[in-house]
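Asker: Please work out how this folds:
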Amino acid sequence: MNDVGVCHCRMCRRWGGGPWMALQAPGSLVSGDTLVVYRSSGFAERAFCGRCGAHIFHRPQDGPEQAISAGLFNITSLQVKREIFYDAKPPYYRFETASEKRSTASMAREWLPRILHRRIVRWLTKAPAPRH
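Answerer: All right, here's what the predicted structure looks like:
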C-alpha cells in the first residue's frame, strides 16, 4: 500500500487546488462522526472531514473501489506510481518521478464498461446502490 496514484482531472484539481494524490483501498470502511459524504458526479462520491476539511476519499457508487487521500497517512515509503487523466494536467506543475501515465481516453475505456455493467445489473435486480 505504498503506491500513490495521482489524478489530474479537472474535478480533482478543483477539489483541492492541485492534483489529488491517493492510495487504493478497495472495500475499506471509512466512518466517523465528522465524515461528510457527497455525490460529486453521476457515478462517484467524495468525502471530507466536516471539522477540519481534509479530503478523505473518492469512490464509485457502484463498486468496491475506493481511493483514500495519501496525505492522511504518515508513511515515508510512498511513491508516485500512476498518474491518471494525464492529458488534463495543466503545464504549471510536474512530478520528477517516473510513473505510468494514463489518458482520459484510456480511463474511459477501462471504466465505462465496468460502470455500465454495474448499472445494468442493479437495474435488472432493482437493487439499491451499495452503501459503504
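Asker: contacts, neighbours, all on C-alpha from now
Answerer: Will do.
Asker: Geometric centre of the protein: which residue is closest?
Answerer: Closest residue to the average C-alpha location of the chain: His58 at 4.0 Å, with CA atoms, centre = their mean.
Asker: which non-adjacent residue is nearest that one?
Answerer: Nearest in space to His58, with sequence neighbours left out and distances taken as CA to CA, 6 or more residues apart in numbering, is Arg46 at 4.4 Å.
Asker: from what I can see the one you found touches Gln66, true?
Answerer: No. Assessed by CA atoms under 8 Å, Arg46 is found out of contact with Gln66, at 9.7 Å.
Asker: hmm, back to that, quickly note the distance from the residue nearest to His58 to Ser69.
Answerer: Separation of Arg46 from Ser69 (CA to CA, to the nearest Å): 11 Å.
Asker: buried residues in stretch 78-98?
Answerer: Buried residues in stretch 78-98, counted by 16 or more other CA atoms under 10 Å: Val80, Arg82, Glu83, Ile84, Phe85, Tyr86, Lys89.
Asker: List the ones among these that fall in helices.
Answerer: Using DSSP state H, no member of the buried residues of stretch 78-98 sits in helices.
Asker: can those residues go into TSV with extra columns for distance to Ser31?
Answerer: Output for the buried residues of stretch 78-98, formatted as TSV (distance: CA to CA, whole Å):
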residue	distance to Ser31
Val80	26
Arg82	27
Glu83	27
Ile84	27
Phe85	28
Tyr86	31
Lys89	31
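Asker: Please provide the structure for the following sequence as well, for comparison with the first:
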Amino acid sequence: MTDQKVKSGKCACGAVTFKVKAPDTYGACHCEMCRRWCGGLWMGVVCDEIVEIDGPVEEWKSSNIASRGFCSSCGSSVWHKPKQSQNFTFGQGLFDDQKGWTLSREICTDDQPDHYALADKGQKAFTGWGTLMAVLTGRLPK
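Answerer: Modelled structure (predicted):
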C-alpha cells in the first residue's frame, strides 16, 4: 500500500463516524453492483486499517465474494470488503478533508455505461473481475 495517514469521515446523517489509515489515492469502480449500491460509480479508498468506527453500521452480504456496510439510519454506503482481503474500501466522498486526493485507477471499465466518462484519463484503467480482486487485495500488476 502507499503512504497511509489517519483520516476521518462520516455518513450523511453523521451517525456513523470513522477513522482509518488511508492513502491520498482512490479508485473508481464501474461494475453494475457498485452502481446499483451507491447510485453511480463507486469511488473507494482502500484502507489498511480501521482505527475506529462508531455508529449504526449494518452489513449486507452483496455477493459470494464481498460484503458492504451502510448506515442503518440514513442508508449511506460506507464500505466494501472482499472476502479474500483484510482491507476495507471506504467511500471517498465520506472523508472529512476532500483536499489533495488523486484518482489513481478505474476498474471494471468494461461495465462502464456509455453516458458518462471521467474527465482525467491519466489514471490506470482495468477491465474484468480478476483485476478488481487484484486491486482490492493489493496485488495489482504494475
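Asker: still on that earlier bit, overlap of the contact sets of Arg46 and Ser69 of structure 1?
Answerer: Common contacts of Arg46 of structure 1 and Ser69 (CA atoms under 8 Å, 6 or more residues apart in numbering): Ile56, Phe57.
Asker: Need the residues touching each of Arg46 and Gln66 of structure 1.
Answerer: Phe57, His58, Arg59.
Asker: Could you pull up the residues touching the residue nearest to His58 of structure 1?
Answerer: With contact set as CA under 8 Å, 6+ apart, Arg46 of structure 1 has these partners: Val37, Tyr38, Arg39, Ser40, Ile56, Phe57, His58, Arg59.
Asker: which of those residues show up in structure 2 as well?
Answerer: For the contacts of Arg46 of structure 1, the aligned pairs still in contact in structure 2 (both residues aligned by TM-score structural alignment, their matches' CA atoms under 8 Å) are Val37, Tyr38, Arg39, Ser40, Ile56, Phe57, His58, Arg59.
Asker: Now which of the residues you listed would you call buried?
Answerer: The buried subset of those (16+ other CA under 10 Å) comprises Val37, Ile56, Phe57, His58, Arg59.
Asker: where exactly do the strands run in structure 2?
Answerer: For structure 2, the strands defined by DSSP state E cover 5-10, 17-22, 25-29, 42-47, 49-54, 57-60, 66-71, 77-82, 88-91, 102-107, 124-125.
Asker: Please convert the ones you listed to CSV, extending it with distance to Arg35 of structure 2.
Answerer: Written out in CSV, the entries for these read as follows (distance: least, CA to CA, whole Å):
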stretch, distance to Arg35 of structure 2
strand 5-10, 21
strand 17-22, 23
strand 25-29, 8
strand 42-47, 6
strand 49-54, 24
strand 57-60, 16
strand 66-71, 13
strand 77-82, 11
strand 88-91, 13
strand 102-107, 12
strand 124-125, 17
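Asker: do you know which of these lies nearest Thr137 of structure 2?
Answerer: Ranking the strands of structure 2 by distance to Thr137 of structure 2, with CA to CA as the measure, places strand 77-82 first at 8.0 Å.
Asker: just checking, what packs against the closest one?
Answerer: strand 66-71, strand 88-91 (3 or more CA pairs under 8 Å, 6 or more residues apart in numbering; DSSP states H and E).
Asker: thinking again about what came up before, and the residue nearest to His58 of structure 1, what's its match in structure 2?
Answerer: Mapped onto structure 2 by TM-score structural alignment, Arg46 of structure 1 lines up with Arg68.
Asker: quick one: its match from Ala117 of structure 2, how far?
Answerer: Taking CA to CA, one finds Arg68 of structure 2 at 25 Å from Ala117 of structure 2.
Asker: now do Gly128 of structure 2
Answerer: Gly128 of structure 2 sits 18 Å away from Ala117 of structure 2, going by CA to CA.
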